[in-house]
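A.B. asks: Just need the structure, nothing else, for what follows:
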Amino acid sequence: MIPAAFDYVRPSTVEEAVRALADAGEDAKVLAGGQSLLPVLRMRLAAPTVLVDLGRVPELRGVREDGDNLVIGAMTTHYDVSRDHLVQDHASLIARATETVADPQVRHRGTFGGSLAHADPAGDLLAPALALGAVMVVEGPAGRRDVPASEFFVDYFTTSLSPDELLVAVKVPKHTGWLSHYEKFNRVAQAWSIVAVGVSLQVSGGKIADARIGLTNMASVPVRAVGVEQALIGQQAGADVLRAAAEHAAEGTSPGTDGNGDAEYRSQLAKVLTGRALTMAVGG
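C.D. replies: Here you go, the predicted model:
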C-alpha cells in the first residue's frame, strides 16, 4: 500500500527539528530509523501531514561519558549501542538487551531513542532503561527537560512527550562492574518478546548488594520486579536464593492476553525467565 501524501522536512539541528514540529502541530511525525514508523505509514494506520526526518542531525548520535552517567544520543543505532565499549563497561544490561533486538538489518537502521519513544511494551529496551534508572532528555520550544524513565512511559505506545518535543538523548547511570543478563522468549526468531527479563546485579564477596530487574511485556508499560529485587538484596548469590527470588517475578504486574498466551501463562513465564536470567547473570 502507498502512504498518504505528506510534506517532508529534513533539519540539520535539534532547534530546526523542534521548530518544524511546532509549526506542523499534532499532525507531524518524527522519522528516526523508520523501522516502526514506515510499516505503519504504508498500511495507512498513520497519516501525518508532515514527516520530520532526523537523519541529518549529527548531535543526536553517539555515546559519551558525563560524570556518573552515560549519555546515549537518541539517533544512535542499536548496532552502535551494543558494540560501544562505554555501554559494555558501564551499562552492560543495555548492551545485552540491544543485541537481541530484531535482526541485524533492523539493528543497523533502528535507533535507541526511536525504540524508547515508540513505547511498545514488547520492545526490548524499555525495561532495561527503567531498571537502570535512565533519564530521558527531551527538548521542545520551552527548552530541555529531564524525564525519568518511570515517568516517561505512560501507556501502550504512549509517552510523556508532547507533539512538539523530541527525545534527544538518554542518560544512563553507570553500573560499572555489575553482572547482567537479558532473557527473552518468543515463538519465532526476531519476533516481539512474549515476555522478557533484564537483570543487573551488584555482587560483592558472593553477596548481592543491589539488584535492578525490569520486565518486558508484563503490563502496558515496562515494570520493575520489585519483589524479586527485595528478595535478593543482602543475600548470598546461590542457586536456592535465586530460584526463590524468581518466584516473586509476577507480583504487581498486569500482563495482557493475546494470541501468544494469557495472563497466567505470562506470569509463569516471567518466573521461569527471571530464574534463568539471574542464573546466567551470576555465571551459573
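A.B. asks: From now on I want contacts and neighbour counts done on CA atoms only, so please keep to that.
C.D. replies: OK.
A.B. asks: mind listing what's buried in stretch 16-23?
C.D. replies: Glu16, Ala17, Val18, Arg19, Ala20, Leu21, Ala22 (16 or more other Cα atoms under 10 Å).
A.B. asks: And these, which is closest to Val63?
C.D. replies: Relative to Val63, the closest of these is Ala17; by Cα to Cα it sits at 20.7 Å.
A.B. asks: does that closest one really touch Pro11, like I thought?
C.D. replies: Yes. Contact criterion Cα atoms under 8 Å: Ala17 and Pro11 qualify, at 5.4 Å.
A.B. asks: Report the set of residues contacting both of the two.
C.D. replies: Residues touching both Ala17 and Pro11 by Cα atoms under 8 Å, 6 or more residues apart in numbering: Val52, Leu54.
A.B. asks: in the protein, which spans are strands?
C.D. replies: 7-9, 28-31, 50-53, 63-66, 69-73, 135-140, 143-148, 153-155, 158-159, 166-173, 179-185, 195-204, 207-216, 223-224 (DSSP state E).
A.B. asks: Ala97 is nearest to which of these?
C.D. replies: Among these, strand 179-185 sits nearest to Ala97 (Cα to Cα), with 5.5 Å.
A.B. asks: tell me the angle that closest one makes with strand 207-216.
C.D. replies: 30 degrees (axes from the mean of the first three to the mean of the last three Cα atoms, to 10 degrees).
A.B. asks: I'd like the structure of this one too, to check against the first:
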Amino acid sequence: MIPAQFEYLAPTTVDDAVRALTEAGEDAKVIAGGQSLLPVLRLRMAAPTVLVDLGRISALRGVRDEGDAVVIGSMTTHHEVLRDPLVADHAGLLAEATATVADPQVRHRGTFGGSLAHADPAGDLLAPALALDAELVVRGMDGSRTVPAAEFFADFFTTALRPNEILVEVRVPKHTGWHARYEKFNRVAQAWSIVAVAATVRTEGGTIAEARVGLTNMASVPMRAHAVESALVGQPATAEVVRSAAQHAADGTSPTADGNADVEYRRHLARVLTGRAITTAVAG
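C.D. replies: You can find the predicted model right below:
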C-alpha cells in the first residue's frame, strides 16, 4: 500500500527539527531509522501531514564517555551500539540486548533512540534501559529536560515526549565490572519478544552485591522485577538462591493475552527466563 501524501523535511540541527515539529503541530511525525514508522505509513495506520527526518543531524550520533555515564546519541544505530567498546565495558546489558534486535539489516538502519521513542512493550531495548537506570534527554522549544527511564515509558507506544520534542541522547550510568545477560523467548528468529528478561549483577567474593532485572512484554511498559532484586542482594550467588528469587519474577506484572501466549504462560516464561538470565550473569 502507498502511504498518504506528506511534506518531507530534513533539518540539519536539533533546533531546526524542534522548530519544524512545533510549526507542523500534532500532525507531524519524526522519522529516525524508519524501521518502525515506515511499515506503519505503508499500512496507513498513521497519516502525518509532515515527516521530519533526523537522519542529517550529525550531533545526534555517537557514543561518548562522560565520567560516570556513557552517553548514546539518539540516532546512533543498533550496529554502532553493539560494536562500541564503551558500551561493552560499561553497559554490557545494552550490548547483550542489542545483539538480539531483529537482523543485521535492521540493526544497520534502526536507531537506539528510535526504538526507545517508539515504546513498543515487546521492544528489546526498553527493559535494559530501565534496568540500567538510564536517563533520556529530550529537547523542545523550551529547552532540554531529562526524564528517568522509569518515567519515560507511559503506556503502549506512548512516552513522556511532548508533540514538539525529540529525544536527543540517552545517559546510561556506568555498570563497570557488572555481568549481564538478556534472555529472549520468541517463536522464530528475529521476531518480537513474547517475553524477555534483562539481568545484570555485581558480585563480591561470591555474594550478590547488586542486581538489576528488567522485564520485556510483561505489561504495557517495561518493568523492574524489584522482588527478584531484593531476594538476590546480599545472598550467595548459588543456584538455589537464583532459583528461589526467580519465582518472584511475575510479581506485580500485568501481561496481556494474544495469539502467542496467554497470561499464565507469560508469567511462567518470566520466571524461567529470569532464572536463566541471572544464572548466566552470576557465572560471569
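A.B. asks: how about TSV for the strands of structure 1, with distance to His118 of structure 1 added?
C.D. replies: Below are these laid out as TSV (distance: least, Cα to Cα, whole Å):
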stretch	distance to His118 of structure 1
strand 7-9	20
strand 28-31	10
strand 50-53	15
strand 63-66	21
strand 69-73	16
strand 135-140	13
strand 143-148	16
strand 153-155	10
strand 158-159	7
strand 166-173	11
strand 179-185	19
strand 195-204	18
strand 207-216	14
strand 223-224	16
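A.B. asks: Quick one: closest of the ones you listed to Ala231 of structure 1.
C.D. replies: strand 207-216 (9.4 Å).
A.B. asks: That closest one vs structure 2 - mean distance after superposition?
C.D. replies: Compared with structure 2 after the fit, strand 207-216 of structure 1 shows a mean deviation of 0.3 Å (mean Cα distance after the TM-score superposition for structure 1).
A.B. asks: which other residues reach that strand?
C.D. replies: Where contact means Cα under 8 Å, 6+ apart, the residues beyond strand 207-216 of structure 1 that reach it are 121-124, 126-128, 130-132, 193, 195-203, 222-226, 228-229, 232-237, 270.
A.B. asks: same thing but at 7 Å, please
C.D. replies: Strand 207-216 of structure 1 has contacts (Cα atoms under 7 Å, 6 or more residues apart in numbering) with 121-122, 124, 127-128, 130-132, 195-203, 222-225, 229, 232-237.
A.B. asks: Repeat that for stretch 141-149 of structure 1.
C.D. replies: So stretch 141-149 of structure 1 is in contact with Val18, Ala129, Leu130, Gly133, Ala134, Val135, Met136, Val137, Val138, Glu139, going by Cα under 7 Å, 6+ apart.
A.B. asks: Dump these into a markdown table; add distance to Arg64 of structure 1 as well.
C.D. replies: Below are those laid out as a markdown table (distance: Cα to Cα, whole Å):
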| residue | distance to Arg64 of structure 1 |
| --- | --- |
| Val18 | 23 |
| Ala129 | 17 |
| Leu130 | 20 |
| Gly133 | 17 |
| Ala134 | 15 |
| Val135 | 15 |
| Met136 | 15 |
| Val137 | 14 |
| Val138 | 17 |
| Glu139 | 19 |
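A.B. asks: Can you select the buried ones from those in ChimeraX?
C.D. replies: Buried members of the contacts of stretch 141-149 of structure 1, identified by 16+ other Cα under 10 Å, are gathered into one ChimeraX selection as follows:
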select :18,129,130,133,134,135,136,137,138,139
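A.B. asks: Got a quick PyMOL command for the buried subset of the contacts of strand 207-216 of structure 1?
C.D. replies: The PyMOL command for the buried members of the contacts of strand 207-216 of structure 1 (criterion: 16+ other Cα under 10 Å) is given here:
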select buried, resi 121+122+124+127+128+130+131+132+195+196+197+198+199+200+201+202+203+222+223+224+225+229+232+233+235+236+237
